[in-house]
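1. sequence isn't available, so here's the structure alone:
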């Protein structure tokens, strides 16, 4: 009976910890750089890393350009987020074009290291009669810290570069309309690591895009702490139960 009361009390304590930890996660949500009151969407793009047009997450940016131009935008991403970049290019009238064109989006971090896409159509070829082409790049989850030799995504600026990588020479300079958008989801505590960068990887000329309401203070909490605590309690319960089953009734055996 005493063992049963101990196990019941421990189980109730674990349940209380589990339910109490839920609001803590809600009190420290993943940062949302788009929380600023500025909802205007940029209508131009930069032509280099240094002149990249700043975007907030969940904010679309548009630009009218010419086929063959290199177009740049920059957006912030914090630890625990998994960014997705989408781009749409509205092509000139098919009568003005001389063949298919291939378009590509590349994403670079604050150190201008090209980041690989987990999946998505990063490069696509538009047929001569196509009206538009859509591109997508889903990045790996952003980590709070990484080894110096690693190419892991880290908190800071992320640059989007959009351009046509192949086209008939006669089609260079034709007008196009482009639209890009960066979003992200919470990757969860499975990708959390101990430690963090002293400052995000934000080059000076783009720092204005990353200063929205402490958007980099993601805090120490991740759901990894919750599951670690619950796992420890369950292990303790298993140990108590195993001891109760193997010790017997505790009374000496008389001959």
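-> That came through fine. Predicted model, so just to flag it, every value in this text is computed and none were measured. Residues are numbered from 1 along each chain as shown.

2. only C-alpha atoms from now on, for both contacts and neighbour counts.
-> Fine.

3. from residue 185, how far off is residue 26?
-> Per Cα to Cα, to the nearest Å, residue 26 is found 15 Å from residue 185.

4. who's more crowded, the two?
-> Comparing residue 26 with residue 185 by other Cα atoms under 10 Å, the one with more neighbours is residue 185, at 12 against 9.

5. structure B:
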């Protein structure tokens, strides 16, 4: 009975250490909300190139007005362990002014201007002539702390969103439209954690010297610091994998104690009643 109590105690202690499993750890829904995330106001204009992209933060809504045929650019930061979801809503001109359907598209690029594929979401959609709005979404892969040089894995740094119409009647070129862009992030650090980390986030125009200046000269704004999320860039060494590793070590120790108690109990000589 003492052995059974030891094993039960070990199991209960392990369950308490691991805690309840969050729903996001059990399942990853492939669906993405089509409405831009966040309620905080962001920039009201967009850039027309990568260099002039309008910066906003996850949780904000960026808006802009443009003409059909323009390329609109925004940029936002994504840190280690985050899985960004980009949502876009395009309000089209009145149907009476349009000649036919139009296909709208969003693309996302990292700090090296590598196009990042979407895991889920409707990245391109064709709007009929009578359609008033177009909803687009792109769920990116989780951002990793480091990756091989040949890989196209998303890394911490700046991410660019480009919105444009890819197909429409020539007569509809130049017609005005309104766009809203939002980004939400989901923490996926433990399942995609890596042992290494970048010397500096992938921020265009920034170098490793910029990161050193941020660490040594408090209050000085550099390209890395200016492009950081609200709570700054993470170092990349911490993830919830450390919690699971520590819990596994504790469970292994408890299992060893239980095995020792079981072996010790079975190795004792049985008591022989004295002869009468």
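-> Cool, got the structure. Small disclaimer: the values here were computed from a predicted structure and weren't measured.

6. and the TM-score between them?
-> Scored against TM-score structural alignment, normalised by the length of structure 1, the superposed chains reach a TM-score of 0.82; 236 aligned residues with a Cα RMSD of 2.8 Å.

7. what distance do you get for residue 117 of structure 1 to residue 82 of structure 1?
-> In this view, residue 117 of structure 1 and residue 82 of structure 1 are 11 Å apart by Cα to Cα.

8. and residue 164 of structure 1, by the same measure?
-> Separation of residue 164 of structure 1 from residue 82 of structure 1 (Cα to Cα): 26 Å.

9. picking that back up, need the overlap of contacts for residue 117 and residue 82 of structure 1.
-> Residues touching both residue 117 of structure 1 and residue 82 (Cα atoms under 8 Å, 6 or more residues apart in numbering): 138, 139, 140.

10. tell me how many other residues surround the aligned residue in structure 2 for residue 202 of structure 1.
-> Aligned counterpart of residue 202 of structure 1 in structure 2: residue 203 (TM-score structural alignment). Neighbour count of residue 203 of structure 2, defined by other Cα under 10 Å: 21.

11. residue 93 of structure 2 too?
-> Here the count is done by other Cα under 10 Å, and residue 93 of structure 2 has 19 residues near it.

12. ok but it is inside a helix, no?
-> No - counting by DSSP: H, G, I helix; E, B strand; the rest coil, residue 93 of structure 2 is not part of a helix but coil.

13. now do the contacts for it.
-> Listed by Cα under 8 Å, 6+ apart, the contact set of residue 93 of structure 2 reads 132, 175, 176, 177.

14. what separates it from residue 175 of structure 2, distance-wise?
-> On the measure of Cα to Cα, residue 93 of structure 2 and residue 175 of structure 2 end up 7 Å apart.

15. now residue 44 of structure 2
-> Remark: distance between residue 44 of structure 2 and residue 175 of structure 2 (Cα to Cα) = 19 Å.

16. stretch 47-57 of structure 2 maps to which residues in structure 1?
-> Aligned by TM-score structural alignment, stretch 47-57 of structure 2 corresponds to residues 46-56 of structure 1.

17. buried sites along the matching stretch?
-> By 16 or more other Cα atoms under 10 Å, the buried positions in stretch 46-56 of structure 1 come out as 46, 47, 49, 52, 53, 54, 55, 56.

18. picking up where we left off before, now the buried members of the contacts of residue 93 of structure 2.
-> 176, 177.

19. which of the contacts of residue 93 of structure 2 sit farthest apart?
-> Largest separation among those by Cα to Cα: 132 and 175, giving 13.5 Å.

20. circling back to that earlier point, got the contact list for the match of residue 202 of structure 1?
-> Applying Cα under 8 Å, 6+ apart, we find residue 203 of structure 2 in contact with 111, 157, 158, 223, 224, 227.

21. what's the farthest-apart pair in those residues?
-> Using Cα to Cα, the contacts of residue 203 of structure 2 reach their maximum pairwise distance at 111 and 223, which is 12.3 Å.

22. now list whatever residues contact both of those two.
-> 203, 204.

23. the most centrally placed residue in structure 1 sits in which helix or strand?
-> Structure 1 has residue 82 as the residue nearest its centroid, 2.0 Å off, counting by Cα atoms, centre = their mean. According to DSSP states H and E, residue 82 of structure 1 maps onto strand 81-90.

24. read off where that strand ends up in structure 2.
-> Taken onto structure 2 by TM-score structural alignment, strand 81-90 of structure 1 occupies residues 82-91 there.

25. by how much does the matching stretch deviate from structure 1 on average?
-> Stretch 82-91 of structure 2, aligned to structure 1 and superposed, deviates on average by 0.5 Å (mean Cα distance after the TM-score superposition for structure 1).

26. that stretch: how far from the chain's middle?
-> Offset of stretch 82-91 of structure 2 from its chain centre (Cα atoms, centre = their mean, to the nearest Å): 12 Å.

27. same check on stretch 145-155 of structure 1?
-> A distance of 14 Å separates the centroid of the chain from that of stretch 145-155 of structure 1, by Cα atoms, centre = their mean.

28. what do you get for stretch 65-74 of structure 2?
-> Mean-position distance between stretch 65-74 of structure 2 and its chain equals 25 Å (Cα atoms, centre = their mean).

29. try stretch 61-73 of structure 1
-> Taking Cα atoms, centre = their mean, one finds stretch 61-73 of structure 1 lying 24 Å from the centre of the chain it belongs to.
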